[in-house]
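**Q** The following comprises the amino acid sequence and a computationally predicted model.
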Amino acid sequence: MKNSQLILQAIDYIESNLRQPLSVLTLSRESGYSLYHFIRLFQGVTGFTPGDYMARRRISEAARDILSRPQRTFHDISLDYSYNDYETFTRAFKRLLHTTPTEVRHKSNPDIPLLLHRIQPIDLPYWSNQMGATPDLVDLGEIKLQGPFITVTQDQSVIGAAWAQLFSSLSDIPNRKLPEQYYQLGYWPDNYEDNGISFHIACELDNSTTVHTGNLLPTRILPPARYLRFKHKGPSAEVSATYKYIYGAFLPRTEYRLNLSYEFEYYGKEYLGPDHPNSISEIYIPLTLL
């Protein structure tokens, strides 16, 4: 059995027991490895120690419950995830999410909580690539964009339809930069799991362009900001694996704080098309306005 398959089995076991007491020793015995070897193997494949993965997953799911189940008390939710006392729960919450249960429920923390979603088999190759890379810190000036604006809930095909609309409407954007510079701008509302995620599928306008809100296609202006720039190599449909690593694994281990609820992908010279295995898109995560 490959190491990744063994760790995925361990993750399945963790996910099945998120609401039950579970020790790393029990996990190692289930895997058939010594405790020391299992911890090293788990960390080598995922970037997390098994104990850290369990803690982050429990707190992430607890945070989602706090947002989606307002009738439940914090104490009851802490018990749901095997925290025997509320004080331990709040300390873990603060340590892992840099916020409190009260701030999450009231949405009063200016920073975006960095939740860890379950690691899936498709994630691991992308996580392996990202663990050996360091993102760039870049400052970008104002970016003017124009193109279709959509909201995605369950049907992902609307993204492809929006790109088709943009390409068919390029002649309606006379002030676009040439050669065309393409972007996919995403907005993540607090309740995105219920109401979907909004995307602006767009090309960049010339800096001298005066943006008119009455144009056929919507326009957006991104203010000057500082970003972390990551790269995703592979089909566009699998970019969520890279995003999951950025928000769930990389950023929580840094001192960076996120309070700008958007991000964007840029498709430059290394982008070879949405289905090409060697296609590279750039992901920009805003840190602060300049």
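**A** Okay, I see it.

**Q** Going by C-alpha atoms from here, please, whenever you check contacts or count neighbours.
**A** Fine.

**Q** Near Ile150, how many residues? Count them for me, please.
**A** Neighbours of Ile150 under the rule other C-alpha atoms under 10 Å: 17.

**Q** Over to the one 10 residues further on?
**A** Counted by other C-alpha under 10 Å, the residues lying close to Gly160 total 12.

**Q** in which helix or strand would I find it?
**A** Assessed by DSSP states H and E, Gly160 sits inside helix 157-168.

**Q** Mind checking what helix or strand follows that helix in sequence?
**A** Counting by DSSP H and E, what follows helix 157-168 is strand 182-187.

**Q** How about residues contacting that following strand?
**A** The contact list for strand 182-187, computed with C-alpha atoms under 8 Å, 6 or more residues apart in numbering, reads 197-204, 261-268.

**Q** in the helix holding Gly160, what's buried?
**A** Buried residues in helix 157-168, counting neighbours by 16 or more other C-alpha atoms under 10 Å, are found at Ile159, Ala162, Trp163, Leu166.

**Q** putting a second one here so we can go through both:
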Amino acid sequence: MIMNSIFYQKKIEQALEYAEYNIGSDLSLQTISKIAGFSPYHFHRIFHSVTGKSLHQYILERRLNNCASKLLYEDCDITRIALDFGFSSSSSFARSFKKHFGCTPTQYKKTKDRKYPVPFSEIVLQQISFDPELEKHFNEIVLADLRTICIGVTGLSEVWENPEINRAYEQIFTWLKENKKFTSDTKICGITMDTPEVQNLSSCRYYACATAESYIHDEHLAYRVFQTSGNYICCKINRCIKDFAACFFKHMDYLYGFYMVSHKFSPDNRPFVEFYERMPDGDIYIHFCVPVKNSKK
């Protein structure tokens, strides 16, 4: 029974990966069930048992959250967003959006209580000025899509303590050691699929990962390729310092509140990535990588 449960989870992961890559395309039950290798009838039941949601509900929420992220950070046309994410019209998008978020897309764009400022926001936000010490902590990199073995967990914490995430990494480390897959090229990383300003931390999806050069079949771990290809701004923080959480949010405030604007970047709608680096003295540094694109402003 345990093996069946793991098998189903891996099949659902294949379906979720396909959905992320094709979020604006046909994601009907017939289409997705073929990807997972089940009949539509059985897939519907298995999907609900694994995710707690129907396929329709899950896809609708993913599309709406993607749209909300764009409304949050980009000065873009609402109708264009609706069509890009698979809605048949701007009116059907607006009805679904209001039901999910409690306001229209236009209202969300103008009045959403953002933590971080954007050039077109009408909300009065804290003013952050140039800080030479913080400025040198950031660098720009380009990532390719990340091929990984991974374990998915739902729920993040502002204090960076999540027993499920810790267990996921322990399981991955054990697998790497037992299968002698830990090479000099292996990177340990975490991937956050959702924007915390759109979704509650408790519902944000996180994947504990180790990079893999090619497909790996295993009964207990999922193999997944994440759409991370593009530009990122990164900062490196010592995970072992006492005030780690406060330090992290200070850096993020500066990144969104000053660095992006001054360097003509805006947030992009791709996964957030963190890479883990263990130092010779035992300290662990986390390289936080935020997806960005060139700003039109």
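**A** That came through, no problem. Here the structure is a predicted model, which means the values were calculated and not measured.

**Q** And the TM-score between them?
**A** Scored against TM-score structural alignment, normalised by the length of the first structure, the superposed chains reach a TM-score of 0.47; 184 aligned residues with a C-alpha RMSD of 4.6 Å.

**Q** among the contacts of strand 182-187 of the first structure, which are in helices?
**A** Using DSSP state H, no member of the contacts of strand 182-187 of the first structure sits in helices.

**Q** List buried residues within those.
**A** With burial judged by 16+ other C-alpha under 10 Å, the buried subset of the contacts of strand 182-187 of the first structure is 197-204, 262-267.

**Q** about what we covered before: among the contacts of strand 182-187 of the first structure, name the ones in strands.
**A** 197-204, 262-267 (DSSP state E).

**Q** Quick one: the strands in the stretch 101-250 of the first structure, in order.
**A** Listed in chain order, the strands found in the stretch 101-250 of the first structure under DSSP state E, counting those that start in this stretch are 136-140, 143-146, 149-152, 182-187, 197-204, 219-222, 225-233.

**Q** Now for Phe43 of the second structure: which residues touch it?
**A** Neighbours of Phe43 of the second structure in contact, by C-alpha under 8 Å, 6+ apart: Ser33, Ala36.

**Q** With Ala92 of the first structure as the reference, name the closest of the strands of the stretch 101-250 of the first structure.
**A** strand 225-233 (26.6 Å; C-alpha to C-alpha).

**Q** So which elements touch that closest one?
**A** strand 136-140, strand 280-289 (3 or more C-alpha pairs under 8 Å, 6 or more residues apart in numbering; DSSP states H and E).

**Q** Name the next helix or strand downstream of the host helix or strand of Arg29 of the first structure, please.
**A** Element membership of Arg29 of the first structure, judged by DSSP H and E, is helix 24-31. Following helix 24-31 of the first structure in sequence order, the next helix or strand is helix 35-46 (DSSP H and E).

**Q** For Tyr182 of the first structure, see how far away His75 of the first structure is.
**A** Noted for His75 of the first structure: a distance of 47 Å to Tyr182 of the first structure, by C-alpha to C-alpha, to the nearest Å.

**Q** neighbour count winner among the two?
**A** Shown here are His75 of the first structure and Tyr182; by other C-alpha under 10 Å, Tyr182 has more neighbours (20 against 15).

**Q** Just give the nearest non-adjacent residue to the more buried one, would you?
**A** Cys203 (4.5 Å; C-alpha to C-alpha, 6 or more residues apart in numbering).

**Q** wait, doesn't that neighbour sit right on Phe149?
**A** No: checked against C-alpha atoms under 8 Å, the pair Cys203 of the first structure and Phe149 is beyond contact range at 12.0 Å.

**Q** Can you list the helices and strands that the longest strand along the second structure packs against?
**A** Longest strand in the second structure, counting residues (DSSP E): strand 284-294. Judged by 3+ C-alpha pairs under 8 Å, 6+ apart, strand 284-294 of the second structure is in contact with strand 230-238, strand 265-267, strand 272-278.

**Q** Pull the contacting residues for Ile7 of the first structure.
**A** Ile7 of the first structure touches Leu41, Phe42, Val45, counting by C-alpha under 8 Å, 6+ apart.

**Q** and which of the residues you listed is nearest Ala63 of the first structure?
**A** Checking the contacts of Ile7 of the first structure one by one against Ala63 of the first structure (C-alpha to C-alpha), the nearest turns out to be Phe42, at 24.5 Å.

**Q** I'd assumed Pro50 was in contact with the closest one.
**A** Yes: counting by C-alpha under 8 Å, Phe42 of the first structure does reach Pro50; the two are 6.3 Å apart.

**Q** Ranking by neighbours, what's the top pick from the contacts of Ile7 of the first structure?
**A** Neighbour counts for these peak at Phe42, which has 23 neighbours (criterion: other C-alpha under 10 Å).

**Q** As TSV, the helices and strands packed on strand 225-233 of the first structure with distance to Leu96 of the first structure and mean neighbour count would be great.
**A** Compiled in TSV, those are given as follows (distance: least, C-alpha to C-alpha, whole Å; neighbours: other C-alpha atoms under 10 Å):
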stretch	distance to Leu96 of the first structure	mean neighbour count
strand 136-140	23	14
strand 280-289	19	21
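
**Q** With distance to Ser31 of the first structure added, can I get those in a markdown table?
**A** Putting these into a markdown table (distance: least, C-alpha to C-alpha, whole Å) gives the following:
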| stretch | distance to Ser31 of the first structure |
| --- | --- |
| strand 136-140 | 37 |
| strand 280-289 | 36 |
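
**Q** what about these, which gets the closest to Leu25 of the first structure?
**A** Leu25 of the first structure lies closest, by C-alpha to C-alpha, to one member of these: strand 280-289, at 37.1 Å.

**Q** and that closest one with strand 136-140, angle?
**A** Orientation check (axes from the mean of the first three to the mean of the last three C-alpha atoms, to 10 degrees): strand 280-289 of the first structure against strand 136-140 gives 70 degrees.
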